[in-house]
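**Student:** 3D model of this:
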Amino acid sequence: MQGISLRPHQVEAVDSIIEGLALPLDGTVPASGRRGQVHMSTGSGKTITAAVAALRMVPRGVVGVLVPTLDLLTQTVEAWRAVGHSAPAVAVCSLGADPLLEALNVRCTTNPTQLALWAGAQDGPLLVFATYASLSPQGLDDDQGDEETGAAPGALERALRGSYGQTMRPFDLLVVDEAHRTSGDLGKAWAAVHDQGRVPAVRRLYMTATPRLWEASPGSAGADETGGHLVASMDDETLYGPVLFEFGLMESVERGVLARFEIDVLEIRDPQSPGPDASVEERRGRRLAALQEALLKHADTTGVRSFMTFHSRTLDAMSFARALPETAAELHATDPVTYPGRVGAEWLSGEHPAAHRRMVLGRFADGIDADGWVTDLGVLSSCRVLGEGVDIRGKRGVGAVVFADTRSSPVDIVQVIGRGLRQNPGEGKVSRIVVPVFLEPGEDPSDMMASPSYRPLVAVLQGLRAHDERVIERMTLGTTTARGKATSVVALDPVREEGDDGNGQEHDADEDQEQQTDTAPAGTEDSTEDDAAGIGAGHESGTEDDAAEEEHPGSGVPLLRFSLPRDPGTIALFLRTRILHPDSEIWLTGYNALRHWVAEHRSAEVPLDEVVELGEERITYALGAWVSEQRRAFRLGTLKAWRADLLNELGMVWSVADAGFWKNLTAARAYHAVHGSLAAPKDAVVEGVAVGQWLANLRKAGGLGKDEVRAAERRAALEAIDPEWHPGWSMEWQRHYATARALLAEEGGLTEVLPGVLVHGCDVGTWVLRQRDSATWEALLPEQRERLEALGLTPLPAVPAKKTTAGGAGAFERGVLALEQYRARTGTVTVPRAHIETVTIDGQEHGVKLGVFLTNSKTRRAKLAADKLAVLAALGLDWAA
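**Tutor:** Next up is the predicted model:
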């Protein structure tokens, strides 16, 4: 190779290609040939990679290279020659006697007979470079129309078939660059590249930065007899083969192959904004003028010396470039410190001859204007002409790209961004992606989440995410806290071809058809370009220390900056609602109104008839009705999960009837903060809430509600405060236990508490002594004893009791035995007063008036001995605790 050294990722790619496209040992070629894909980010050197792989795989074979544009064709020829491909070469395009191709010893033709003659006249190595237009019949002698089925052959296909006795040799390797262009409708002319019968090749190598994935849509052109729409999707390995190598955008940035980049959101307020009656052209003109001034000031702020502006109309690109020097001169005269003095501005379109485009690009890359003067700032404006693969390198290069108009296609967005990410090995460049946002009069930037003004930023970020999903997820936010001073905050929780008309431009024969069929979802399609990364002196890929490609932690993290002060939380919410989980601006308007309501009222409870005013224009908005609609969708299960999450973060009250529970729960939490337990007495009141009675009601059967899901949610909320809010014993015992636990913990292991020590109205000493009584201890549940033992409490030695005969059991003992039997049978200690429980003692039945026994015991509880009270308390009688 002539001075070209591969970088580590290119070495890996070449090895993967050679291995993936290798033929069997017996040399048998599969019926459809060998096929494979390589996915490498824009500007990471796909062209060089393919050229080296071809040189190693088929050094003496016929190699074809298909590209979408004339500019990319000439650039690809340069790259392949630089790698070491010295074989005879033919270009199937309309460039004719192009001086660059002539200097590279490449002949041009669009005549299939001439092509077959040149390509079939001799054995040995041969290079055939062609644009995709060579697959369509336009421009040929017979001038056949391009049928929807794509059956009409193009120049390349006709040469392979044979023309006037001359037949072109089939390809040993066909490299399909920017292969995403061949996806979509299988009926379009460019899809012929997949057909082994029409374009025979031993091996096919499809190169792209990001693949396009398609689904068939019925009833469209190209439908088969069953009504299904035939499409070429890059996940179809029968057409494209397996993916042999991948090298994504973020990995390219992290390894220093592509430049780090920052997204600068240029928020523009036009002081002379046209009124509502202004025409569309007047508004566009005012916006272009405001953008010019903003960009000139941005150049001073950031130090950028070269901008590429991309417009949706060629007329706008021309107007912008022609007016900019005059605007810059006027601003420089008023403020020479801020605004640059010499500003060069040029424009390009597909109507310019290829030689003129190369000349303008060269001047721009070197920072020179049309008169040969070095500029303080260079600007190049265009509309679509600078498509895939155009490599712009020079003394100054591309400092920033500017989206002068909103772009909805991720394809276009990635193309534009790719212009600024290329860098030489070890350069350490930081590229800027400038997204102008034109604010409406009086618009508050903090409402950006629901603002239509930020659609250009949404489109760019979604395009980046389609290119590499990790971009947005790893993005760091930069927000201006004071003018001119940016602060980074934490990371989040993110085509039309120019053809030739004979005047230096190559017309895309499939252009209209491509636009009609290129309708893949934004999140799954993408476009990119590749270049001969490292061509010629000073741009040799990998000639510098390869350590430049080593990963530098944190250096590849994209930064998002806003020109106006912004709360980081607002930006994070914008990314979440408009990029990660894109939502409609209509829904976000309601959500933003609810955010303001919560900030003002500290509650998400909104009356049904509540109406609020939005923005400077004080537009009325039925917020209450919007909130009610969200509740309805939630009940029906139609509310999107991320919407529910966003509303929950605001404290959304999903049920009005449920609101009381959550309000009372706040009071219960306050009680627990003081007492360390939710075992509140029934008369406990906190913050005006009868929390004791409320908790008692919840502990009743069905107290948490009939809805099982809601009941489980409420139970979980209570357990989060106090796991023992509803124990299997009396609240009186639990309340004393929690009080004793807190006291003993404060005393550092002390277990002796004297009777009469009161805490929160509980006589902790007396209660502890009662629990340690042997009879009381034995009557406790195992779980209760475990809790006491954890506090260091143990039972006192039992006092020997006078034995009695079986028949001599006292009234109290018979009552306790009857109560135990009743509770075991019924599960409750609530006994009707007239109830008589029959118990058997030593084989003799006794009728115990249990209801009377309990009434009398409760009445005389003040006179009962402590051990008897403990026995009754252990059986679940709260009044005995």
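
**Student:** use CA for all of it now, contacts and neighbours both
**Tutor:** OK.

**Student:** which residues in the stretch 351-500 of the chain form strands?
**Tutor:** 377-382, 400-403, 430-438, 476-482, 485-488 (DSSP state E, counting those that start in this stretch).

**Student:** repeat for the stretch 151-300 of the chain
**Tutor:** Using DSSP E, counting those that start in this stretch, strands in the stretch 151-300 of the chain cover 173-176, 184-185, 203-208, 231-232, 243-247, 260-268.

**Student:** for the comparison step, fold the sequence that follows:
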Amino acid sequence: MSVVKPGLLAVEATRGVTLRGHQEEALAAIVRGLTLRPGQVAPNGLRVTVQMATGTGKSYVGAVAGQRLAPRGVVLVVVPTLNLLLQMMGSWREAGRAGEMHAVCSLMQKELPAGVLASTSGLIVGGWIAKAARGRRPLTLFATYASVGAVRDAYAYWAREKQELLPELDLMVCDEAHRSSGSVEKSWTVVHDQAQIPAARRCYMTATPRIWAPPTRMLKAREGAHQPLPEELAVSMDDVGVYGPHVFSLGLAESIEKSLLAPFEVVVLELRDPLADRDAAGRQPVPWGAGVGEAQDGSADEVPAEHLAAMQAGLLKVAAERGLKRTITFHNRTLEARYFSETLNQTVERLHFQNPEKYPEEIWAQWLSGEHSVDFREEVIGEFGQDEEDDGLSYRVISQCKIMGEGVDIPNADSILLMGRGSMVDIVQAVGRALRMKPGEGKMASLVVPVFLKPGEKPGDILESDSYGGLVKILTALRSHDTRMVEALAVPQKSGKRTTGRNAEAAFAPGEGGASGSGGTSGAGAFTLPVRFESDPGDDVLALFIASRVLTSETQLWREAIGHVRHWFKETGGLDVPYSALVGENQNFPLGKWLSDRRAENAAGELASWRVTQLDGFGMIWSVSDARFEAGLDWARVWAKDHAGSLAAPARASVGGYAIGTWLSELRAAAQVPAGESGALAAERRRALEEIDPWWCPAWPITWQRTYATARQWWLESDGRVDWAQLPAETVFEGEQLGRWVQAQCAGFPGLEEDQKDLLAAIGIEEDADLVAAKAAAEAKPTISRADRFQQGLAALATFVERERHPRVPRPHKEPLETMEAGPGGEEQVVVSHFALGTWLNNQKARRAKLSPGQLAQLAEHGVEWA
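**Tutor:** Next up is the predicted model:
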């Protein structure tokens, strides 16, 4: 059973951490979802799920969340691979995580960072946890899903052998959490079991909470039409009881729209099957023999030389035409990766001889497998990231076998070659490799998919041919990253729309406009995935292909949405749905946002007429401009619901991807404009906001109102039973320094506005005569200049050095210091104070660049080495 006291201690280490807007929103959602309210008990621990597209920094967000939620606690981080485990240690250190870090895995000591121990012994792991819990010192354990059973063993050993219970974990972070789904690997589901691994909080993080399996096709004999069987999920994290609510979601398409990831295209290599057409590709000599290797079972392992040579030629053609610089090719077998790499320059030479203006004379090519050492991999990846200026080679290709899975970051890659082989989990992760970019790079990534056509088949015959199975698997993998993006392809587009990779969606969607309508940024619309063929089959044919081969005959998302639309219409008699509305059994379907997307599609002429008619039947409201303010108002209600009815949001605050802070700031500015003048806030809009929060635009600083709202939330969740005078000064709640703020209000009560006094009195905060007097005395005390303060420090240092015979002052040390001050009768008297010498000396070192030569010389006279 987990009981957490309300409030969180502030952590100095996280103050310098810089997060991007979407990361801040994700962090706020995690902290809110994993913070117990006053008196609340969670027998099974608090749980939340966060979905963030690959490459948007979810692992780093998890690290910062761990530092916020458990700065002095025991945290377990679970990842799928040893490579990711090592990478995750660096992310947590970068996020400011202090204390010991240990690995619960099979890594050798020499493979770990300095100071990090490794063990899979339940006795040793339990000892780490017990020691940290006793001393209230931060401890971070890193385990793989395969080795996390050692943590379970630690709890079992302690209960069985020592007859005592190990303290529960303060937080468990499951990265790439789709791997913990029972349908993937049942033995890994121990991370969910509170009885075996007790944790006060669990945070599940993934890019792909659902991984789809391609629908099976069956042939209707009489009609000769392909009919899909019902879709099946290879992975699902929909169970709220196991994974908790989805508190934040950032899909692939939205990440591209926000320029967090590279826009990308799918390039289909339509190749002739070289086994059926010997002229389709030239077979290359095998570097190590006749093209036969040895499989793990000792049998012959044939290299498909003709197929690989054809793919090499096709890839080089795409690279030349699209200006690709760095490509990763994915292979299921090491022998195949090696052959592809070591014969690639032979194909380059042949193509260069045929067309020297189009193809280079030589390229950089290397291969990697799990058998290579970590140092060698890093060296190869480093060379892969070099430019033409470094070695004169304009194109680089890494051929790899199963080493670039979850968490492996190669941001310089602008393309990948995928053959659509292997498990859907592996393909889904491979797709993510080409989608990572640094902000501002502005690159276009390419997913190159080879297709081998049978004799008689023509390029573009995607409806009739069975040769496009690899493409189906790739598109299904993309659907696991973002259902909306792929299902949008099933809707025929206007000519030319799809080739740009963008459409005209969301010109009026929440997140754009000024004070009159919404917050956020305007600009490019929603990302539309380009799928390029050698012979364009046409948008209508592609839409039918997606619907019948990748999706079911009717998209699952549309069917689900229409079901919710029908229910809403039945309950309300219309379709006036707030943008923020979540519906469904688990309240996880964003009906308001889904309808907003359909409005944008209709405004751009991209929504099928029969779908327009279907929505019209439920009273669909198509005028987006009329709904702009209402959309912002809906998000304001969401914000107020989570913040004790207050709209005092920070300027950078966002909720559900909507920039609510900017929206409210612009409205407050408009509220200051006199009525009747240009830009003034309409009276009905002012009233609408006041219905949510009468103090949404106060006469005093909004920061005061925001902290007041936090204090009121504390008061409400404590059922009004709060002794404010006993609240510790270091208390932090919802990110606000609540304890210090309350003391400041009690001390400064006389100087507040009357309305502020009334608000404070309503929650029991009153004037404290002692604090008021102390504040007045402090304000009356003459201030000391920086120069005089420096001389005080020198005097204290001189006293210390004379007594101790050295200048090495401990950081906490305070030196007694005598000063002359005016007494009650006006006469000077000696006053002894304790000067924080250790802190002062440390501060001087930090700002030594600003000290004068004379001040440095004075410090040096007392033996201060750095001066």
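
**Student:** tm score of chain vs chain?
**Tutor:** Remark: TM-score between the superposed chains equals 0.51 [TM-score structural alignment, normalised by the length of the second structure]; 486 aligned residues with a C-alpha RMSD of 3.9 Å.

**Student:** returning to that earlier point: and the strands of the stretch 351-500 of the first structure: which comes nearest T69 of the first structure?
**Tutor:** With distances scored as C-alpha to C-alpha, the stretch of the strands of the stretch 351-500 of the first structure nearest to T69 of the first structure is strand 377-382 (15.5 Å).

**Student:** show me what that closest one is packed up against.
**Tutor:** Packing contacts for strand 377-382 of the first structure, counted by 3 or more C-alpha pairs under 8 Å, 6 or more residues apart in numbering; DSSP states H and E, involve strand 306-310, helix 314-334, strand 343-348, helix 354-366.

**Student:** which residues of the stretch 1-150 of the second structure fall in strands?
**Tutor:** 2-3, 41-42, 46-52, 74-79, 100-104, 117-118, 139-144.

**Student:** now distance to K258 of the second structure and mean neighbour count too, for those, in TSV please.
**Tutor:** Listed next are the strands of the stretch 1-150 of the second structure as TSV, based on distance: least, C-alpha to C-alpha, whole Å; neighbours: other C-alpha atoms under 10 Å:
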stretch	distance to K258 of the second structure	mean neighbour count
strand 2-3	38	17
strand 41-42	36	14
strand 46-52	13	25
strand 74-79	27	27
strand 100-104	35	22
strand 117-118	40	20
strand 139-144	32	26
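
**Student:** out of these, the one nearest L478 of the second structure is which?
**Tutor:** It is, among the strands of the stretch 1-150 of the second structure and with distance given as C-alpha to C-alpha, strand 46-52, at 14.1 Å.

**Student:** matching residues in the first structure for that closest one?
**Tutor:** Against the first structure, the aligned range for strand 46-52 of the second structure is residues 34-40 (TM-score structural alignment).

**Student:** okay, A787 of the second structure and S596 of the second structure: tell me how far apart.
**Tutor:** 62 Å (C-alpha to C-alpha, to the nearest Å).

**Student:** same deal with T343 of the second structure?
**Tutor:** 52 Å.

**Student:** can you check K110 of the second structure too?
**Tutor:** In terms of C-alpha to C-alpha, K110 of the second structure sits 55 Å off from S596 of the second structure.

**Student:** the more surrounded of those two?
**Tutor:** S596 (24 against 9; other C-alpha atoms under 10 Å).

**Student:** for that one, what is the enclosing helix or strand?
**Tutor:** helix 591-603 (DSSP states H and E).

**Student:** show me what that helix is packed against.
**Tutor:** helix 556-572, helix 624-642.

**Student:** I'd like to know which of the strands of the stretch 1-150 of the second structure is closest to S609 of the second structure.
**Tutor:** Of the strands of the stretch 1-150 of the second structure, nearest to S609 of the second structure by C-alpha to C-alpha is strand 46-52, at 32.7 Å.

**Student:** can you give me how far the closest one is from the chain middle?
**Tutor:** 11 Å (C-alpha atoms, centre = their mean, to the nearest Å).
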